[in-house]
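**Student:** sharing a model prediction with you, sequence too.
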Amino acid sequence: MAQQQAGRRAPGTPGAFSRWMQRTMNARMNRKVRRGRGTFMGMDVLILTTVGRRSGQPRETPLAWFADGTGGWLVIGSGGGSRHPDWYGNLMAHPGRASVELPARGAVPVTPHRLDGADRERAWQRIAAAAPRIAKYQSRSAREYPIVRLTPR
């Protein structure tokens, strides 16, 4: 019995097939962005490059982004689960090593800043208006999705 429990994954942790599917879809989206087609389900997409907080290896994640009116990009850590997505933890662990790629453009080094308080609320209103689907997901989640402003360095 103990051995059977040791082989189980924690609740909310994706299985091998789910992880494979996510990697496959991320790679496909990254290719689309690099070829100049950076939209998915009506949202603009960028590629966020971070460094793994445990592995130290580069990680590329396609993310929906929203204009913030300052020349930067707003991204939201929805992740669909009970914990923040891995890209968010990597970004916060190594903020000085992040960059973004926009459709058919090269990498731009960025500085991340997690929004809180009134800044977060203003950004949330902008995101919810642009993508009501995200607001619907947030309303069903027990955690508050982090919003990060990525500013070019």
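**Tutor:** Arrived safely, thanks for sending.
**Student:** could you use CA atoms for every contact and neighbour count after this?
**Tutor:** Fine.
**Student:** helices or strands up against the top helix by length along the chain?
**Tutor:** Among the segments of the chain that qualify as a helix by DSSP state H, the longest is helix 16-34. Judged by 3 or more Cα pairs under 8 Å, 6 or more residues apart in numbering; DSSP states H and E, the packing partners of helix 16-34 are strand 43-51, strand 58-64.
**Student:** and here is the other one:
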Amino acid sequence: MSFDTPHGTRGAKLPSKKLMNWINAWNMRRIRGKASKVMGFPSLVLSTAGAKSGAPRHTPVAYFPDGSDSWLICASAAGAAKNPDWYYNLRAHPDKVQIQFDGRTIAVIPEQLSGQAREQAWRQIKSNAKRFAGYEQKTDRELPVIRLRARPNPAS
């Protein structure tokens, strides 16, 4: 698991932190209320531990099914030059990641894809969500693609 994608030098300008927090809170309420799509995409609430603080963090993220008990997400930040904060949370605390959608909470293992696996997943994402192809054009960083796999239940 690498989680080593550097920031870019150019990218989309994001709304203010205050506005983003309001938008994210609104979208998370919709997802937890069992909305099937948010902003036109199937979405989940990604729960992580803060990279520095360890405090719980929650972010709405578009997802793309990747077989049984596996989902793809992209650290696009709408094409911003910097990776989203949650990307660094995954790197710092990969053992403390959960997702919520469809009324379920699932502990997951994050894996940043690279090489052929990333290219294949990226093609799948762009074919299902043209907006992500636009994000790619706004920045000079490679948009990280993360596979989330359901964490196996420990033997009882």
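**Tutor:** Thanks, I have the structure now. Since this is a predicted model, take the numbers as computed values, not measurements.
**Student:** ok so, going back, just name the most buried of the helices and strands packed on helix 16-34 of structure 1.
**Tutor:** Looking across these with neighbours counted as mean count of other Cα atoms under 10 Å, the highest average goes to strand 43-51: a mean of 23.
**Student:** that one against structure 2, how far on average?
**Tutor:** Its aligned residues in structure 2 lie a mean 0.3 Å from strand 43-51 of structure 1 after superposition (mean Cα distance after the TM-score superposition for structure 1).
**Student:** and that strand, which stretch of structure 2?
**Tutor:** Aligned by TM-score structural alignment, strand 43-51 of structure 1 falls on residues 41-49 of structure 2.
**Student:** any chance you could list what contacts that stretch?
**Tutor:** 28, 31-32, 36-37, 55-64, 86, 89-90, 93, 96-101, 129 (Cα atoms under 8 Å, 6 or more residues apart in numbering).
**Student:** from residue 138 of structure 2, how far out is the nearest residue to residue 62 of structure 2 once chain neighbours are set aside?
**Tutor:** Counting by Cα to Cα, 6 or more residues apart in numbering, residue 43 is the residue found nearest to residue 62 of structure 2 once chain neighbours are left out, at 4.2 Å. Distance of residue 43 of structure 2 to residue 138 of structure 2, given as Cα to Cα, to the nearest Å: 22 Å.
**Student:** got it, and residue 117 of structure 2?
**Tutor:** Taking Cα to Cα, one finds residue 117 of structure 2 at 23 Å from residue 138 of structure 2.
**Student:** those two: which has the busier surroundings?
**Tutor:** Set residue 117 of structure 2 next to residue 138 and count neighbours by other Cα atoms under 10 Å: residue 138 wins out with 17 against 12.
**Student:** map the more buried one onto structure 1.
**Tutor:** In structure 1, residue 138 of structure 2 lands on residue 140 (TM-score structural alignment).
**Student:** strands of structure 2, start to end?
**Tutor:** Assigned by DSSP state E, structure 2 shows strands spanning 43-49, 56-62, 64-65, 70-74, 98-101, 104-112, 145-150.
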